[in-house]
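1. next input, structure requested:
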Amino acid sequence: MEQKLAPSPKLTLAESLPLVIILGVVTAFDAMAIDMYLPAFGDIGRSLNTDAGTLQTSLSVFLIGLAVGQFFYGPLTDRFGRRAPLVAGIVLFIAASVLIAVAQDMTTFMIGRVLQGLGGAAGLVIPRAIVADLYEPRESAKVFSMLMQVMMVAPIAAPPIGGLLLGAFGWRSIFWVLAGIGVLAVFATMRVVPEPLPPAARSKSGIISALMASTRVLRLGRFSAFALSGAFTLAGMFVYIGSSAFIFVDYFGLTPTVYSFIFAAIAIGEILFGYVNIRLLNRWRERQILPIGLAIHAGFVALLVAALLAGFDSLIIVVLLLFLSLVSLSLIFGNVTALVMESAPGNSGSASSLYGVLQYVFAGAVGGLLGLVHNGTLIPPAAVMLVCAIGAMIAWWIAERSSPTTPASTRSTAELS
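-> Here you go, the predicted structure:
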């Protein structure tokens, strides 16, 4: 396979939009694989003779594959470059989607979902490493914000697309379309995505040694603290996502259609505020914007908790404060991701991998905590969101007071990995 070397000097967002769009689509594989098949649960259950509980497990095994895959892709990209593992992950995603599309029993379906998660994990880990390699920190914050906007489109567009495919061609067509998107992504990746890590800069150690040594990136104090800040923030968003159906359908008694409109409106707000963050980065650094975003987010979540404790739990107040709390996340995600990647120079693949695993571990742990404290009111999800917001601020505070990675420690870490 002929390798295209990364251009020099570093890229800017404006001159590399096709690259960013392709990376955004690949990053959204996991969201598409989750949201597009949700409308087909009933038909899949009848076709494969299974119940709703087992189908819910198919979502869990996909997330397991996604979490496990993220741990491996980072060290692999530091050893073999970025583009080849990315293409391999997409090919695995394609093969898994085809396997699911032709499945005649639930065992085959589940195996396909695990493999689909393992393949889709490449789209979460490797684009972050590519961006860190190709862009300066401020430009990378813009790109990470743009990638987040593409990811936010998937939860809005995927369910109705899945519903249309289900009605017109049946549930198997959903996975054939996912496979088709993967095929297009492979061709686009081969044509547009450069190889930013030349052979001379790659790790020379064996795969097992690279996997073990990659965990030493966690010893970089600033990396770990910024990664914790990002993990707390994403966990808070997952609290909202996991509780949204309860909040709007069960608690307020809205129809699923109205709920979907509110969910989409908040997602659109996050997309629009992502572009605000990109514009702000033309004037300020990501390190200056991040604490403002964290403070705004924590402030609105605190107002939501205070309003609920005071008995002000009308639909208008809750929707307004949730909207303001969630759109402010667009001032956080791109900037904290850029700072995470900047904090582990020379180890972009391993850093991206560990950051992704940490995010999903935190999201899962917080989801479990939310289940334990659920009491039928809105206070538990709002309180858990506030805990996550405060945790993100504390982790940022620690990161800013940690010593930057010195050249010597950077070299030793790179040599170990």
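2. going forward, measure contacts between C-alpha atoms and count neighbours the same way
-> Fine.
3. now do the helices in the stretch 201-350 of the chain.
-> 207-214, 221-245, 256-280, 286-309, 315-327, 333-342, 348-373 (DSSP state H, counting those that start in this stretch).
4. in TSV, list those along with mean neighbour count.
-> Output for the helices of the stretch 201-350 of the chain, formatted as TSV (neighbours: other Cα atoms under 10 Å):
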stretch	mean neighbour count
helix 207-214	18
helix 221-245	23
helix 256-280	18
helix 286-309	20
helix 315-327	18
helix 333-342	26
helix 348-373	21
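5. nearest to F41, of those helices?
-> Closest to F41 of the helices of the stretch 201-350 of the chain, according to Cα to Cα: helix 256-280, at 15.7 Å.
6. gap between whichever helix in the chain runs longest and the chain center?
-> Once the chain is assigned using DSSP state H, the helix that runs over the most residues is helix 137-169. Relative to the centre of its chain, helix 137-169 is centred 11 Å away, using Cα atoms, centre = their mean, to the nearest Å.
7. repeat for stretch 286-296
-> 20 Å.
8. ok, now stretch 409-417?
-> In terms of Cα atoms, centre = their mean, the centre of stretch 409-417 is found 27 Å from the chain centre.
9. which residues touch it?
-> Residues outside stretch 409-417 that contact it (Cα atoms under 8 Å, 6 or more residues apart in numbering) are 75, 78, 203, 205, 209-214, 216-217, 344-347.
10. surely I398 and A225 touch.
-> Yes. Counting by Cα atoms under 8 Å, I398 touches A225, with 6.2 Å between them.
11. run this one through as well so I can compare:
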Amino acid sequence: MTRSPLFQLVFSIVVMVSVGQMAQTMFVPGMADMATQLKAEPGQLQAIMACYLIPYGLFQFIYGPLSDRFGRKPPLLAGLALFCLGALLATQASSLTQLLTATFIQGMGTAAAGALCRSIPRDYFEGQPLIQANAIISMAVMFAPLVAPLIGGLLAQHFGWQSVYWGLLVMGATALGVITLRYQESLPIEKRKPQPVLAAYRHVLSNRQFVCYMVCLVATLGGVIAFEAVAGILYGDLLGFSPIWVSILFILPIPGSLAGSYFASQCRSRRRLSAIAIATLGSGALLILVPALFDLLLAWTLVIGSILVFFSAGALFPTFTSKAVEPFPHHAGVAGALLGGAQNLGAGMITLVMSAIPLFGQGSIGALLLVTALMVSFALKFAGQEEATEDMSNSTI
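-> Sure, this is the predicted structure:
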């Protein structure tokens, strides 16, 4: 590809995926006002993120196979249109139930971008170029939900919480226009796969390395999303920061995320990258967990710990995503759907569970992040054993 088409491709992917990512957290600074107006408990509002992430995960399993059969662009346009409908309904919500329903529709729509942002790069790249392309996309995936609360905080403070969803509607319509006008179909008819859906999923899931990397990604995203879900409560309700300060504290992990993605794009040793990322994830988890063991709630440990966690996530997402989809040039839609669907469904379930149990300060999220680091470490070790076995088999042949 020439530089101009490559730029247009990455720009289109970043635009479409950023809108969906921003919807995860843009409402966070307005949660207190939402709880008051909708007559709900603050803790119940964690269900908003769950009702967004669960359909975001589930419907990726539909969009992925559809894109392998009919091309990438039609599902993208349909999904973004559905997202805009959900945002419009949210602006008119007068109860928590109505808001959760509108949020569910948003998740159904943006699932198209969530699945295909992993599939489209595989239509063009493999190897290190694929990691570099995914690193750029990963920056948007990590950056958008962190900067979104700053925008949401300004809107909520000056225009009310409904303005957050008006903002998302404008962003969704903009993304819909960009994809319509700028994105050129990346999967021509001759490369499309008319294989039955279940057979395609069996083919991808039969690859044990894929499953291992998928587990790593699910665990990592689950930890990140869980932190995002409780950070607003920790900073706002328990530490007493204003909505603007909550927004500022929310975006402080951005440098860590960007640094992790840049590190992934430059590091040639995947083993070294994985070791550093896992060690950083574990360190961040301990920094958040240890003060809670002494019944302390410290903002600086939350901030620094989150920076370390987001550095790790920024490094792991593009690396493991590329490693997982690379073996499937003809099933990239299904592979991308499995990765995105499992990640967001898992993260949504974790958030839903956390919304139903008491919050024990920063100890709850610290313990969860530590479990995440252990899960990634064990899954990656198993993936390495599978790679070594495969290499031995190939050399014997």
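12. with distance to T406 of the first structure added, can I get the helices of the stretch 201-350 of the first structure in CSV?
-> Output for those, formatted as CSV (distance: least, Cα to Cα, whole Å):
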stretch, distance to T406 of the first structure
helix 207-214, 18
helix 221-245, 11
helix 256-280, 29
helix 286-309, 19
helix 315-327, 35
helix 333-342, 12
helix 348-373, 16
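13. nearest to G65 of the first structure, of the ones you listed?
-> helix 348-373 (11.2 Å).
14. pull the number of nearby residues for A14 of the first structure.
-> 10 (other Cα atoms under 10 Å).
15. distance of it from V153 of the first structure?
-> Per Cα to Cα, to the nearest Å, A14 of the first structure is found 21 Å from V153 of the first structure.
16. could you do L324 of the first structure as well?
-> Distance from L324 of the first structure to V153 of the first structure, counting by Cα to Cα: 19 Å.
17. A310 of the first structure now?
-> Between A310 of the first structure and V153 of the first structure the computed distance is 35 Å (Cα to Cα).
18. out of those two, which sits in the busier spot?
-> Taking other Cα under 10 Å, A310 of the first structure and V153 do not tie; V153 has more neighbours (18 against 9).
19. now for the more buried one: which residues touch it?
-> 267-268, 271 are the contacts of V153 of the first structure under Cα under 8 Å, 6+ apart.
20. please point out which of those the second structure shares.
-> Among the contacts of V153 of the first structure, the ones still in contact in the second structure (both residues aligned by TM-score structural alignment, their matches' Cα atoms under 8 Å) are 267, 271.
21. from the contacts of V153 of the first structure, pick the one nearest V183 of the first structure.
-> I271 (26.8 Å).
22. contact partners for the aligned partner of that closest one in the second structure?
-> Aligned counterpart of I271 of the first structure in the second structure: L258 (TM-score structural alignment). L258 of the second structure makes contacts with 139, 142-143, 311, 314, as judged by Cα under 8 Å, 6+ apart.
23. roughly how far apart are A101 of the first structure and Y37 of the first structure?
-> 11 Å.
24. would G376 of the first structure count as being in a strand?
-> No. If the criterion is DSSP: H, G, I helix; E, B strand; the rest coil, then G376 of the first structure is coil and not within a strand.
25. residue in the second structure paired with it?
-> Match for G376 of the first structure (TM-score structural alignment): F360.
26. distance check, K191 of the second structure against L66 of the second structure.
-> K191 of the second structure sits at a distance of 13 Å from L66 of the second structure (criterion: Cα to Cα).
27. of these two, which one has the most company?
-> L66 (20 against 14).
28. number of residues surrounding the residue nearest to that one when sequence neighbours are not counted?
-> Among residues not flanking L66 of the second structure along the chain, P75 sits closest, at 7.2 Å (Cα to Cα, 6 or more residues apart in numbering). Neighbours of P75 of the second structure under the rule other Cα under 10 Å: 21.
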